[in-house]
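Participant: sequence? don't have it. structure:
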């Protein structure tokens, strides 16, 4: 049985569909439209990042030369920070009241 935190950080299919539409089916980092998925958390699940559209973006999978999602999760610190800034700026442009603190699971409200 999943915990409340696990459920809150999962990305439901309804959110993936909204993110796919919002991002135009393209990686928000490089613009690629081939082998991309709307399943990358801006704030990671391990840090309590919610599975909501304000915290999820479309990135390239490992099947592309750019591998944006892999570089974001497992690249150098510099790569991660560069991609994080691109994603942050992108999400801020889509949601005027966007704040990082609203994207994290809070056990006690």
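Facilitator: Cool, got the structure. What you see is a predicted model; the values in this text were computed from it and never measured. Numbering: from 1, shown residues only.

Participant: Every contact and neighbour count from this point should use C-alpha atoms.
Facilitator: OK.

Participant: can you list contacts of the longest helix along the chain?
Facilitator: In the chain, taking DSSP state H as the definition, the longest helix is helix 77-94. Helix 77-94 is contacted by residues 28-29, 42, 54-55, 57, 68, 71-74, 98 when judged by C-alpha atoms under 8 Å, 6 or more residues apart in numbering.

Participant: Quick check: buried residues in it?
Facilitator: Neighbour counts over helix 77-94 (16 or more other C-alpha atoms under 10 Å) mark 80, 83-84, 87-88, 91 as buried.

Participant: Straight-line length of stretch 61-72, end to end?
Facilitator: Chord length of stretch 61-72, first to last residue, is 11 Å (C-alpha to C-alpha, to the nearest Å).

Participant: and here's the other structure:
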């Protein structure tokens, strides 16, 4: 599952993805049961723990960056 979705230019890199079962993937992609934002915030917190300095900006594609 992408934390920053590919539709919002999220990159396909380790720092932007987590493994999830079919049900959790549906919650993230479809916003089933209104839990998408809560799940996304939990995943962001987890990424900041795993990758100090992690930000959405760092995992979002920018054509003209470096």
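Facilitator: Sure, I can see it. Remember, it's a predicted structure, so these values are computed and weren't measured experimentally.

Participant: Could you quantify their similarity as a TM-score?
Facilitator: TM-score of the superposed chains, computed with TM-score structural alignment, normalised by the length of structure 2, equals 0.89; 65 aligned residues with a C-alpha RMSD of 1.3 Å.

Participant: just to revisit the earlier point, looking at the buried residues of helix 77-94 of structure 1, which is nearest residue 21 of structure 1?
Facilitator: Residue 21 of structure 1 lies nearest to residue 91 out of those, by C-alpha to C-alpha, at 13.9 Å.

Participant: And the counterpart of that closest one in structure 2, how close does it get to residue 4 of structure 2?
Facilitator: Per TM-score structural alignment, the equivalent position to residue 91 of structure 1 in structure 2 is residue 47. Residue 47 of structure 2 sits 12 Å away from residue 4 of structure 2, going by C-alpha to C-alpha.

Participant: Kindly report the same for residue 55 of structure 2.
Facilitator: For residue 55 of structure 2, the distance to residue 4 of structure 2 equals 10 Å [C-alpha to C-alpha].

Participant: for residue 65 of structure 2, same thing?
Facilitator: The gap separating residue 65 of structure 2 from residue 4 of structure 2 is 18 Å, by C-alpha to C-alpha.

Participant: The two - which one has more neighbours?
Facilitator: Using other C-alpha atoms under 10 Å as the criterion, residue 65 of structure 2 and residue 4 rank with residue 4 on top: 21 against 5.

Participant: one step back: let's have the buried residues of helix 77-94 of structure 1 in CSV, adding distance to residue 18 of structure 1.
Facilitator: Conversion of the buried residues of helix 77-94 of structure 1 to CSV gives the following (distance: C-alpha to C-alpha, whole Å):
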residue, distance to residue 18 of structure 1
80, 25
83, 21
84, 21
87, 16
88, 18
91, 13
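
Participant: follow-up on the earlier one: tell me which two of the contacts of helix 77-94 of structure 1 sit farthest apart.
Facilitator: Among the contacts of helix 77-94 of structure 1, 74 and 98 lie farthest apart (C-alpha to C-alpha), at 25.5 Å.
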